[in-house]
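>>> Sequence and predicted structure below; questions after.
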Amino acid sequence: MIYNLVRAMRLMVKKPQGQEKMSKFIGRRVVFSALIIALILLGLATGIITPNPRPF
């Protein structure tokens, strides 16, 4: 995720000469984050992950 952010930042700073677009790297980051959230929710729903009953 951090790698894709750095690549997108580098493309923002300099004018891209190649075919790679900044939105590709940001899109990968968004998809990766969505997959992680979905896995966490799936783990909570199936009981693999148990939330802390008292957070303090």
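Sure, I can see it.
>>> only C-alpha atoms for contact and neighbour calcs from this point on.
Noted.
>>> I'd assumed Ile49 was in contact with Gly43.
Yes: in this structure, Gly43 is within contact of Ile49 by CA atoms under 8 Å, at 5.2 Å.
>>> Put this next to the first one:
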Amino acid sequence: MLLKILIICLLIFMVFNLFRAMKIMLKGENESESMTKFIGRRVLTSVIIILLLIIAVAMGWITPNPRPY
């Protein structure tokens, strides 16, 4: 259950950074904040989520669906 909550929080953080980058992109150039910082955080969050899922399947904490259809 803790793993699911962590993944959901990371997904919310990823979407939040996506919208922050969109806000900066639409507003124009801003010296203090860079759009690439938020996009980089989004990519890093995606990598962490994928690694957590791989580790959880390998350790047996979660089981994948045996029939994907």
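All right, it came through fine. Keep in mind that this is a model prediction, so the values were computed, not measured.
>>> chain center to stretch 37-45 of the first structure, what's the gap?
15 Å (CA atoms, centre = their mean, to the nearest Å).
>>> That one aligns to what range in the second structure?
The alignment of stretch 37-45 of the first structure onto the second structure (TM-score structural alignment) spans residues 50-58.
>>> Would you check how far apart the equivalent of Glu33 of the second structure over in the first structure and Leu11 of the first structure are?
Aligned by TM-score structural alignment, Glu33 of the second structure pairs with Glu20 of the first structure. Using CA to CA, to the nearest Å, Glu20 of the first structure is found at 9 Å from Leu11 of the first structure.
>>> Quick check on those two: which one has the bigger neighbour count.
Neighbours per residue, other CA atoms under 10 Å: of Glu20 of the first structure and Leu11, the larger number sits with Leu11, 18 against 11.
>>> what residues are up against the spatially closest residue to that one that is not a sequence neighbour?
Distances taken as CA to CA, 6 or more residues apart in numbering place Met22 nearest to Leu11 of the first structure, at 6.1 Å, with adjacent residues excluded. By CA atoms under 8 Å, 6 or more residues apart in numbering, the contact set of Met22 of the first structure is 7-9, 11-12.
>>> ok, now Ile40 of the first structure?
Ile49.
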